[in-house]
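> Here's a sequence, model it:
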Amino acid sequence: MNLIVEVPMVSRLLFSCSIGLLSFSVFATEVKSSSDAKVSPVDIVNQMEANGSHTGFRRNHAKGLCVEGIFKGTKEARELSSSNIFSASAVEVIGRFSNPGPNPNSPDNAPMPRGFAMQFRPSKGASSNMSMLDVPLFSVNTPEAFLELLKVKTPEQVAAFKEKHPESAPFFAFIKDFGVPQSYATVDYHSLHAFKFTNKKGKEQFVRWNFISDQGNHFLTVDQAKAKSADFLSKTLEEELKKGPVTWKMEAILAKDGDSLTDPTVEWKGEHKKVQLGMLTIKKTSGNGSSNCDLINYDPNNLAEGIAPSDDQILRFRSPAYAISFGKRVSEQAQKKQ
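Next up is the predicted model:
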């Protein structure tokens, strides 16, 4: 059993931090109404902090790299959704690649899923967010199970959790031999949750989406990973971007009868219709002013008209959990400046 993957990392995958510029009092209202869960977002964030946190940093996905680019939607995308992110004109994107966990110095050469969050900033209308991982499914499907997973520390506890939660088996099987990518740019990223697209005629279609790397999927061997530095992923991408942009194609997987729209532990099996939605082009790293991704709310429920979250409990629960984490982080950063 690879506890590097299965214990400290698995239990922190779901709620990559950063949230919108709202007040903590507003967050408290959202916590009460956003989920029917028996645990509160406060419980989740408190347990994350108990597992280890660094003042002024995100409670999860603390280590990351800000990037800038553009997204250009396709005609086919506009037929599925009226969202302004699929405009025929290029849309500004501020993104963040990241490692899971609360450590801002986590080693890039350790095996773990990687995060990729984006905020789309169209010239007209509201912004939209995406928060993805380079794994195609989640480990749990309820906030209660997630809190249990956060408390897992030992191999015996891992085994007990798996027995109690058989829905987690596909995720654990997937990450058993999870490797280290050559670059943040050499992996695909997945929405994991289902979302509802609505077009201008009011037609609705549930989808999951993937960002397919045009650089291909390339991973390091164990020995190659050991030889890399703790910050090699950020440095590698910075060097790659000096030579030119890196790109991904966004595709929608259209839900069909029998697909779960609310369970992120279940992959959609069999043949599905796929639609090309657009091209993402990342051009440079960033970190100053309005392009500083540390100032952005990457809550995936924050979406402009034309895309809406499903009733997935985990997805809905993320908003207040992000909110609480963000409120704490911003407060800590403000105190440092005093």
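
> drop to CA atoms for contacts and neighbour counts, all remaining ones
Will do.

> any idea where the helices of the stretch 151-300 of the chain begin and end?
155-164, 169-175, 222-226, 232-243 (DSSP state H, counting those that start in this stretch).

> Mind listing what's buried along stretch 131-148?
For stretch 131-148, burial by neighbour count (16 or more other C-alpha atoms under 10 Å) applies to 131-147.

> Stretch 328-338 too?
By neighbour count on 16+ other C-alpha under 10 Å, the buried set for stretch 328-338 is 328-330.

> want to try JSON lines for the helices of the stretch 151-300 of the chain, with mean neighbour count and distance to Asp257 as columns?
As requested, these are arranged in JSON lines below (neighbours: other C-alpha atoms under 10 Å; distance: least, C-alpha to C-alpha, whole Å):
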{"stretch": "helix 155-164", "mean neighbour count": "14", "distance to Asp257": "29"}
{"stretch": "helix 169-175", "mean neighbour count": "15", "distance to Asp257": "21"}
{"stretch": "helix 222-226", "mean neighbour count": "13", "distance to Asp257": "41"}
{"stretch": "helix 232-243", "mean neighbour count": "16", "distance to Asp257": "40"}
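
> Tell me which residues touch His190, please.
Listed by C-alpha atoms under 8 Å, 6 or more residues apart in numbering, the contact set of His190 reads 132-136, 208-211.

> Closest one to Gly287 out of those residues, please.
Met132 (20.3 Å; C-alpha to C-alpha).

> now the other sequence, so there's something to compare against:
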Amino acid sequence: MSTERPPAGDSDRYGLAALTKPAALVRLAGIATVVFAIAAAFAGTAGWFSPGRLDPARMIDRFEAVNGQHPGFRRNHAKGVCLTGWFDSNGAGARLSTASVFAIGRLPVIGRFALAGGLPMMPDGPSAVRSLALEFRLPGGQQWRTGMNDIPVFPLKDPRAFYEQLGATAPDPKTGRPDPAAVQAFFAAHPESARALALIKAQPFSSGFANATYNSLNAFVFVDGAGTERPVRWSMVPLDAFAPEPADTPADSNYLFDALATRVKSAPVQWRLVLTVGRPGDPTNDATLPWPADREHVDAGTLTVMALQGEDTGACRDVNFDPLVLPTGIAASDDPLLSARSAAYSQSFTRREGEAKPPSAVRPDKGS
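Predicted coordinates:
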């Protein structure tokens, strides 16, 4: 994963030095969208919020208030495209987990590429956080669902911080932009978020979906055949060579999705599933903190994406990529964001399943 700085003119995409400037606040909104996607509901999360104040329904109401009504689409990561392919396990992960996904062999996979944000027709842009969600279909009816993003850490530590960040970055009705003083106050109160954003700032976005590295961000627990538990994070590392997106790339209707469709049609696109094994003391309940670079990395196999489909007809349309849908051998960690994500995704899924399905925002079969 590259750690070089962004090209000139884009170095403050996620910086904190000029958060009071309108352009910086717009960039901060790019991070806020992925924040929405990863930690968007808090009822039942360690009792931090009373049911009368906040629950998954009210949080999804906030999505709709911020982004408008878009029936049939996901309330966040609304613009996306379905994928189909398979995962070839090389067996290396089997010593860490009994999950059948790590046994040598091939498994079918469906999934979704998307952009963070609740606007299904939003233009693609260089500041958009990109995501990859997958459902591995295992023998015996088990599944493994995972949602990953192309940033190295998560900007917020827990649901309380997320809730406070929502208030701090809410647009002022008079200006249409967040109040700079509120933004500065939030980061002063949450130095862990400031540190996380500095790490995000230091890593440029790739030039497209196909050469991006996607990270789990949250920690999970792998259980081996002897019952030994280990903390693990994972990444999908592309076989396509990394290239940074030029800083002057203009926002355009579907250029990222169109480039992905062209790439997939020319040849299958592949990623290596790399498991990062934590050690005692490595944080499992704080996604703002990276683990040391010297942790063990296990190449567990290869994901191959063979084809893309529009969401109105594709296999991913009716899938809720709940991060707590886990097979035997993988368990949730103590990260408080996991239950929050699960609750929010369920609420969003319930609403859109009761709505008519509009044409997909991205149509790879028709050149978008």
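
> hmm, back to that, in CSV: the helices of the stretch 151-300 of the first structure, plus distance to Val266 of the first structure.
Formatted as CSV, the helices of the stretch 151-300 of the first structure follow (distance: least, C-alpha to C-alpha, whole Å):
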stretch, distance to Val266 of the first structure
helix 155-164, 15
helix 169-175, 8
helix 222-226, 29
helix 232-243, 30
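
> centre of the chain versus the longest helix belonging to the first structure, how much separation?
For the first structure, the helix that runs over the most residues, judged by DSSP state H, is helix 313-337. Counting by C-alpha atoms, centre = their mean, to the nearest Å, helix 313-337 of the first structure is centred 15 Å from the centre of its parent chain.

> Can you list the neighbours in contact with it?
15-20, 23-24, 27-28, 30-31, 34-35, 37, 41-42, 44-45, 55-59, 141-143, 193, 262, 264, 299-301, 309.

> likewise stretch 58-66 of the first structure?
Outside stretch 58-66 of the first structure, the residues that touch it by C-alpha under 8 Å, 6+ apart are 12-13, 15-18, 45, 48-49, 53, 94-106, 115, 234, 285-287, 291-294, 325-326, 329.

> can you rerun that using 7 Å?
With C-alpha atoms under 7 Å, 6 or more residues apart in numbering as the contact definition, stretch 58-66 of the first structure has outside contacts at 12, 15-18, 48-49, 53, 95-106, 234, 285-287, 292-293, 325, 329.

> just stretch 271-282 of the second structure next, same as before
230-239, 291, 295-304.

> Just the buried ones among these, please.
230-239, 291, 297-304.

> related to what we said a few turns ago, I'd like the list of the contacts of helix 313-337 of the first structure that fall within strands, please.
Pro309 (DSSP state E).

> Just tell me what Leu280 of the first structure corresponds to in the second structure.
When the second structure is aligned by TM-score structural alignment, Leu280 of the first structure is paired with Leu303.

> wait, doesn't its match sit right on Thr84?
No - look at Leu303 of the second structure against Thr84 with C-alpha atoms under 7 Å: they stay out of range, at 10.3 Å.

> ok so, going back, want to throw the contacts of His190 of the first structure into JSON lines with distance to Val5 of the first structure?
Conversion of the contacts of His190 of the first structure to JSON lines gives the following (distance: C-alpha to C-alpha, whole Å):
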{"residue": "Met132", "distance to Val5 of the first structure": "18"}
{"residue": "Leu133", "distance to Val5 of the first structure": "15"}
{"residue": "Asp134", "distance to Val5 of the first structure": "14"}
{"residue": "Val135", "distance to Val5 of the first structure": "13"}
{"residue": "Pro136", "distance to Val5 of the first structure": "16"}
{"residue": "Arg208", "distance to Val5 of the first structure": "25"}
{"residue": "Trp209", "distance to Val5 of the first structure": "25"}
{"residue": "Asn210", "distance to Val5 of the first structure": "23"}
{"residue": "Phe211", "distance to Val5 of the first structure": "23"}
